[in-house]
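1. have a look at this prediction, sequence included:
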Amino acid sequence: MFRSLCLIAALAVMLPLPVDAADPKPNFVIIFADDQGYGDLGCFGSETIQTPNIDRMADEGRRFTSFMVASPVCTPSRAALLTGCYPKRVGMHRHVLFPHSAKGLHPDEYTIADHLSGLGYATACFGKWHLGHHPETLPQQNGFDTYLGIPYSNDMNHPDNKGKPKLSSDELWRNQSTAVTKWNTPLMRNEEIVELPVDQRTVTRRYTDEAIDFITKNIDRPFFVYLPHTMPHIPLYVPEDVYDPDPQNAYKCVIEHIDQEVGRLMSQLRDLSLSDNTYVIYTSDNGPWLQFKNHGGSAGPLRAGKGTTFEGGQRVPCIMWGPSRIPAGTVCDELVTTMDLLPTIAALTDSTLPEENKIDGLDVSETLFSDSASPRTEFVHYSSRGNIEGLRQGDWKLLIKPAKGKQNSLKSPNVMLFNLSEDIGEQHNLVADHPDIVARLKKRMRELDTEIETNAREPWRLRSP
């Protein structure tokens, strides 16, 4: 009997451990700021905004300097991140959704949350959704176990977007304790409105509280937290304990509050000994809303901002932090996009994506861990209304913009060619010097757009009664 027990014990040592025990699945947290510019973090060159916690992420992780979003506005950008597709491929390309919109992201689309949920992950979304407020289009229909947040932008009113305050941003900031009630913006828990109007001063902190609580409760299983902050989209708000009454400091105050909340979340990951097995990605949905001046951000060295296909509209700050495989304090200048996150996450979990729905994302995991070239060599630029406007291929970027006053016509377009390796600010139009490159990029741009349009899938639409 004793010999038999010894033999069983010896075999137990020799046999491989179960997959989950030997190689636990990594956790994922995606923090998605709203309208934060390329130049709004200390680690991306800001000399006025203090972001020590996000800067620490950069010191311990990898900073991506050529990271692109698929649209310069909210809704299509978010659709691209979650589905790995150009917004036009999933029918979410025509600007943003409003409280009266009758469509949203189709629940048949395959999202990051769908993929990880299928692998046994706990999944949660805390923050701005903006992919449809109808029950069929909310986070729980798109792979998330739970949701708390504002279903669209925080400058939108339930139920029809009417009755919004006609006050300047400075006036709203000076009187934020009373101004917060002037917006009839809802807070939802799963599919129910739980606060109307939501106290927008509290949302950044409350989203973080929810994320920390969710992570703590799911410490013994893999988790995915999607944390799309409402801020710094206007109107700007912060809790009273960090409020600076000077409207000239409004944007700075909001970004520094977000940084503090990032610090709280990161501390919790460290305290729970989860930092060695959790990837955290910090980025923004598009560039800064420059027209709001001290309530908007900075694109740093980039041209223009939100709503444009110039670099300031679509190149955003990105930091990826995680297990020791990511070389600390490194910078990657390779072309990477939010669409690449879905296939990269699949690679990091040693899993495969379904083949039914074509996507545009590429697995950039090797670029995350080493100096390997990104598999992405080109990127299509679509306008905020979903019109094809350009193509980047390597260092070359072609833009074909409608002439002024002819927004729906390309009869007299403005054609621009930039070499981004030499001219990140897009100041020198090289069209006349390189007609061959212009012709090649124009042809390829049209080929890619034709394929996407031909194989585009419909969004979910509300049926008429």
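-> Thanks, I have it.
2. use CA for all of it now, contacts and neighbours both
-> Fine.
3. can you give me the strands in the stretch 351-465 of the chain?
-> With DSSP state E, counting those that start in this stretch, the ranges of strands along the stretch 351-465 of the chain come out as 378-382, 388-393, 396-401, 414-419, 460-461.
4. centre of the chain to the third one, how far?
-> On the basis of C-alpha atoms, centre = their mean, to the nearest Å, strand 396-401 sits 24 Å off its chain's mean C-alpha point.
5. just checking, what packs against it?
-> strand 388-393, strand 414-419, helix 435-454 (3 or more C-alpha pairs under 8 Å, 6 or more residues apart in numbering; DSSP states H and E).
6. most tightly packed of these?
-> Counting by mean count of other C-alpha atoms under 10 Å, strand 388-393 has the highest mean neighbour count of the helices and strands packed on strand 396-401, with a mean of 22.
7. what does that one rub up against?
-> 309, 377-383, 397-401, 441-442, 445, 449 (C-alpha atoms under 8 Å, 6 or more residues apart in numbering).
8. comparison target, given below:
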Amino acid sequence: MNNKILLASAGMMCLPAVLAAKAPKKPKANQQRPNIIFIMCDDMGYGDLACYGQPFISTPNIDRMASEGMRFTQAYAGSPVSAPSRATVMTGQHSGHTHVRGNKEYWSNSNTVKYGNNVDYAVVGQEPYDPAHKILPEMLRDNSYRTGMFGKWAGGYEGSASTPDKRGIDEFYGYICQFQAHLYYPNFLNRYSRSMGDTAVVREVLEDNIKYPMSGRDYYKRTQYSARIIHDKALEWIDRQDAKHPFVGFFTYTLPHAELAQPDDDILEGYKKKFFVDKTWGGQPTSRYNAVEHTHAHFAGMITRLDSYVGEVMAKLKQKGLDKNTLVIFTSDNGPHEEGGADPAYFGRDGKLRGLKRQCYEGGIRIPFIAWWPEHIKAGAVSNLPFAFYDIMPTFCDLAGIRNFSKRYTNRDVPGDGFDGLSIAPTLLGNDKAQMQHDYLYWEFHETDQIAVRRGDWKLIVVKGKPKLYNLANDIHEDNDVAEQHPDIVNELIDVIKKEHTDNPMFMVSLPYMVCKLPKKSFVPTL
């Protein structure tokens, strides 16, 4: 997947640059390695930010990041759902190679613990990352970076071989389990802190929350709001950093994922007035989410609240004098959801793209991606470079000065181990001529039994074994299946799937069938 070719640009029309700026400065060989803050929110669609065309929701801080940095129009998540998308960031492998390819949960009703009068699971979490395969925080910490993670882990259940304390994280606070992270007023959060002397991940019980039930109207009497608590821990961690030691922070915030719940403050009240005619979601018997009023106001408020957190991160970096040597990334783990009363259609949240979370159509995997790094990234730049989350690892290693990371960290004792990404550092630094590009990008997802390949403007979607072909240059919404007109292209992309897919019995997908090109009929005259 590492050949040099130029992909034809496809897709959304670029917004004009907001600010004119000087050309970015290239880091010198002896310059201090950059700090990195990687902010990944949860289920934000391509069109959810004002700088990507959202008309209803205010996001001034993230918009400023875009105007002062680089906005990407063809950035892709690693998967259309949370755990495997995060896995591609951490492992540098696409979802045909990486071990975690779905939201496999570990919890059981037969193994519970009580918090007040609330029953909760004694062990929670997802399928662990393969401990034999090095992940990104381990690589960076091996090379003297201080590492912090605040938000969702989703890379292994409690007590497994893959929890933050065992995978290169110095300080963690948030949710080990993404299933637990569906609630903003939980019974507990997880912590691991080397500075506090922790030897493993522990639970911190939220004593004010457990006074009230987890469902019904009294749930909203809970006061310990997890998003704010986690964010404050992230700010405290930045406060402990200095210019002498490089650091990397993974801020994996749960906003704006369901549930639709948050403090009833000025942010929410402002949107209640804006969306005077709003919806009510009455809940569902099988849903973990509580009934909620003012669904539009809640969703918009969650994004604006997240935007305010981003602003506080930027302000903290500036206060500490760390802003000029810190690369800040903002992105989302996958496309928009429609859970817990969320209404993506109302907000046009697919950004005119087809599909939602759990789908390999563009709406499920194309995501906002903004990079900000003063004096190095040109202000107001817009990039059409197609890339995916498994390119994050080589990019960060490149900027951190970790040379030949693939050879260094490939485990020769594990058959097929390796990495799929390419560094996008040249693009970030304004050196497009030096940017290598993928022959193709690859995704697969077992829950909806879908596989996707993008090569240039061509996009192949395989749904339950049936291949469909789209040309993104003139069909960004993927409405017109042209597989019958281009069987040769279909078969070439099917060959890519056969090359890139490795079987994983936990996350099975249906491989596509070849499309045969029928020979032209011979003309036989009638007598």
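-> Looks like it arrived, so ask away. Since we're looking at a predicted model, the values are computed, not measured.
9. one step back: mind checking which of the contacts of strand 388-393 of the first structure are buried?
-> If you count burial by 16 or more other C-alpha atoms under 10 Å, the buried members of those come out as 309, 378-383, 397-401, 441-442, 445, 449.
10. of those residues, closest to Arg221 of the first structure?
-> Phe379 (36.0 Å; C-alpha to C-alpha).
11. what lines up with that closest one in the second structure?
-> Taking TM-score structural alignment, the alignment pairs Phe379 of the first structure with Leu441 from the second structure.
12. any chance of TSV for the strands of the stretch 351-465 of the first structure, columns distance to Pro26 of the first structure?
-> Shown next, in TSV, are the strands of the stretch 351-465 of the first structure (distance: least, C-alpha to C-alpha, whole Å):
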stretch	distance to Pro26 of the first structure
strand 378-382	29
strand 388-393	33
strand 396-401	36
strand 414-419	38
strand 460-461	32
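13. quick one: which of these is nearest Ile212 of the first structure?
-> Comparison of the strands of the stretch 351-465 of the first structure against Ile212 of the first structure by C-alpha to C-alpha identifies strand 460-461 as nearest, at 32.1 Å.
14. list the helices and strands the closest one packs on?
-> Applying 3+ C-alpha pairs under 8 Å, 6+ apart, we find strand 460-461 of the first structure packed against strand 103-104.
15. so after the strand it packs on, what's the next helix or strand?
-> Using DSSP states H and E, the next helix or strand after strand 103-104 of the first structure towards the C-terminus is helix 112-118.
16. that next one aligns to what range in the second structure?
-> Against the second structure, helix 112-118 of the first structure falls on residues 136-142 (TM-score structural alignment).
17. chain center to the matching stretch: distance?
-> 19 Å.
18. stretch 429-444 of the first structure too?
-> In terms of C-alpha atoms, centre = their mean, the centre of stretch 429-444 of the first structure is set 31 Å apart from its chain centre.
19. who touches that stretch?
-> For stretch 429-444 of the first structure, using C-alpha under 8 Å, 6+ apart, the contacting residues are Gly390, Leu391, Arg392, Gln393, Leu398, Val415, Met416, Leu417, Phe418, Asn419.
20. residues in contact with the fifth one?
-> For Leu398 of the first structure, the set of contacting residues under the criterion of C-alpha under 8 Å, 6+ apart consists of Gly390, Leu391, Arg392, Val415, Met416, Leu417, Phe418, Val438, Leu441, Lys442.
21. how about those in JSON lines, adding distance to Pro245 of the first structure?
-> Formatted as JSON lines, the contacts of Leu398 of the first structure follow (distance: C-alpha to C-alpha, whole Å):
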{"residue": "Gly390", "distance to Pro245 of the first structure": "42"}
{"residue": "Leu391", "distance to Pro245 of the first structure": "43"}
{"residue": "Arg392", "distance to Pro245 of the first structure": "43"}
{"residue": "Val415", "distance to Pro245 of the first structure": "45"}
{"residue": "Met416", "distance to Pro245 of the first structure": "43"}
{"residue": "Leu417", "distance to Pro245 of the first structure": "44"}
{"residue": "Phe418", "distance to Pro245 of the first structure": "42"}
{"residue": "Val438", "distance to Pro245 of the first structure": "50"}
{"residue": "Leu441", "distance to Pro245 of the first structure": "49"}
{"residue": "Lys442", "distance to Pro245 of the first structure": "50"}
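22. of these, which stay in contact in the second structure?
-> Retained in the second structure (both residues aligned by TM-score structural alignment, their matches' C-alpha atoms under 8 Å) from the contacts of Leu398 of the first structure: Gly390, Leu391, Arg392, Val415, Met416, Leu417, Phe418, Val438, Leu441.
23. residues in contact with the corresponding residue of the second structure for the fifth one?
-> Residue mapping for Met416 of the first structure onto the second structure gives Lys468, with TM-score structural alignment as the criterion. Taking C-alpha under 8 Å, 6+ apart as the contact definition, Lys468 of the second structure lies against Leu460, Ile461, Val462, Asp481, Val482, Ala483, Val490.
24. which of the residues you listed are retained in the first structure?
-> Checked against the first structure (both residues aligned by TM-score structural alignment, their matches' C-alpha under 8 Å), those that hold up are Leu460, Ile461, Val462, Asp481, Val482, Ala483.
25. and the two most separated of the residues you listed?
-> Largest pairwise distance in these, by C-alpha to C-alpha, is 13.1 Å, between Val462 and Val482.
26. between the helices and strands packed on strand 396-401 of the first structure, which one is nearest to Asp145 of the first structure?
-> Of all these, it is helix 435-454 that lies closest to Asp145 of the first structure, at 30.7 Å by C-alpha to C-alpha.
27. from Arg33 of the second structure, how far out is the residue most central in space within the second structure?
-> In the second structure, the residue lying closest to the centroid (C-alpha atoms, centre = their mean) is Asp333, at 1.9 Å. From Asp333 of the second structure over to Arg33 of the second structure the distance is 26 Å, taken as C-alpha to C-alpha, to the nearest Å.
28. then Leu317 of the second structure?
-> 16 Å.
29. same check on Thr331 of the second structure?
-> Computed with C-alpha to C-alpha, the distance linking Thr331 of the second structure and Arg33 of the second structure is 22 Å.
30. same deal with Ala388 of the second structure?
-> As judged by C-alpha to C-alpha, Ala388 of the second structure and Arg33 of the second structure stand 24 Å apart.
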